[in-house]
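*Asks:* Whatever this is, show me its structure:
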Amino acid sequence: MSTDCLFCRIIDGDAPAEKVYEDDDVIAFRDIFPAAPTHCLIIPRKHINTLNDADESDTQVLGKLMLTASRLAKEAGIGESGYRVAMNCNRGAGQSVFHIHLHLLGGRQMKWPPG
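*Replies:* Down below sits the predicted model:
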């Protein structure tokens, strides 16, 4: 855990979040600046700054992020109509909180390229 990390503070209960799922490995909560009707962030409890900092020991939790996104999409009723999952890595890609997180977006038509 990193005491200066917003997401670590959410995990510890020291910062507010509208949680939609949590288990021993991951937490999911609504994005405070949603880019779609459904926009959740799914984070590992383990602090990993960026995807570049993950290693083989993180394989299971990285997979769990994806499976949690699928589960939440189905629960939100967007599993069949379609949804997007995205992870930004570093500032140039738009990462603003340096604790890896997967965005789950849906409930509207997604465009490509996302850009």
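*Asks:* from here on, contacts and neighbour counts on C-alpha atoms
*Replies:* Will do.
*Asks:* Touching, residue 10 and residue 19? I think so.
*Replies:* No - in this structure, residue 10 is not within contact of residue 19 by CA atoms under 8 Å, at 9.4 Å.
*Asks:* Proceed likewise with the subsequent sequence, for comparison:
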Amino acid sequence: MTNDFYCDYVLNHKIEVEKVYETENVLAYYHTRPSYKVHIVVIPKKHIPSLTDIHPDDKWILTELMNIIQKVAAKVEQDFGACRVITNLGDYQESKHLHWHIVSGERF
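*Replies:* Now for the predicted structure:
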């Protein structure tokens, strides 16, 4: 196993997730261990280690990711009044797969 929960479990269907939005290249789903009342994760289906590791040939995926993040965040903001969009890097990034958290409410 690698240190990539998303490739190892989510994208390999070893764990069931509740999907929020999905395209051919991007998946948004409710976090399996939420830290907030609303906690959604958005990932590319292609393995990219982090925001700072995107290869120039893969920059196109940022457009699709941002479009999905924008749609999901707009819905969370509409439903709950506010949200945060977070990505972590380096030691803050537990799973080495590019991902964003869309969260709302107090942290548990």
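*Asks:* so where's the longest helix in structure 2?
*Replies:* Taking DSSP state H as the criterion, structure 2 has its longest helix at helix 60-80.
*Asks:* Any idea which residue is closest to the centre of structure 2?
*Replies:* What sits nearest the mean C-alpha location of structure 2, by CA atoms, centre = their mean, is residue 42, with 2.2 Å.
*Asks:* Distance check, it against residue 88 of structure 2.
*Replies:* Separation of residue 42 of structure 2 from residue 88 of structure 2 (CA to CA, to the nearest Å) stands at 13 Å.
*Asks:* and if you look at residue 79 of structure 2?
*Replies:* From residue 79 of structure 2 to residue 88 of structure 2 the distance is 25 Å (CA to CA).
*Asks:* Comparing these two, which shows the higher neighbour count?
*Replies:* Remark: of residue 79 of structure 2 and residue 88, residue 88 carries more neighbours, 16 against 11, as counted by other CA atoms under 10 Å.
*Asks:* do you know how far residue 47 of structure 2 is from residue 7 of structure 2?
*Replies:* 7 Å.
*Asks:* Give the intersection of the neighbour lists for those two.
*Replies:* Each of residue 97 lies in contact with both residue 47 of structure 2 and residue 7 under the rule CA atoms under 8 Å, 6 or more residues apart in numbering.
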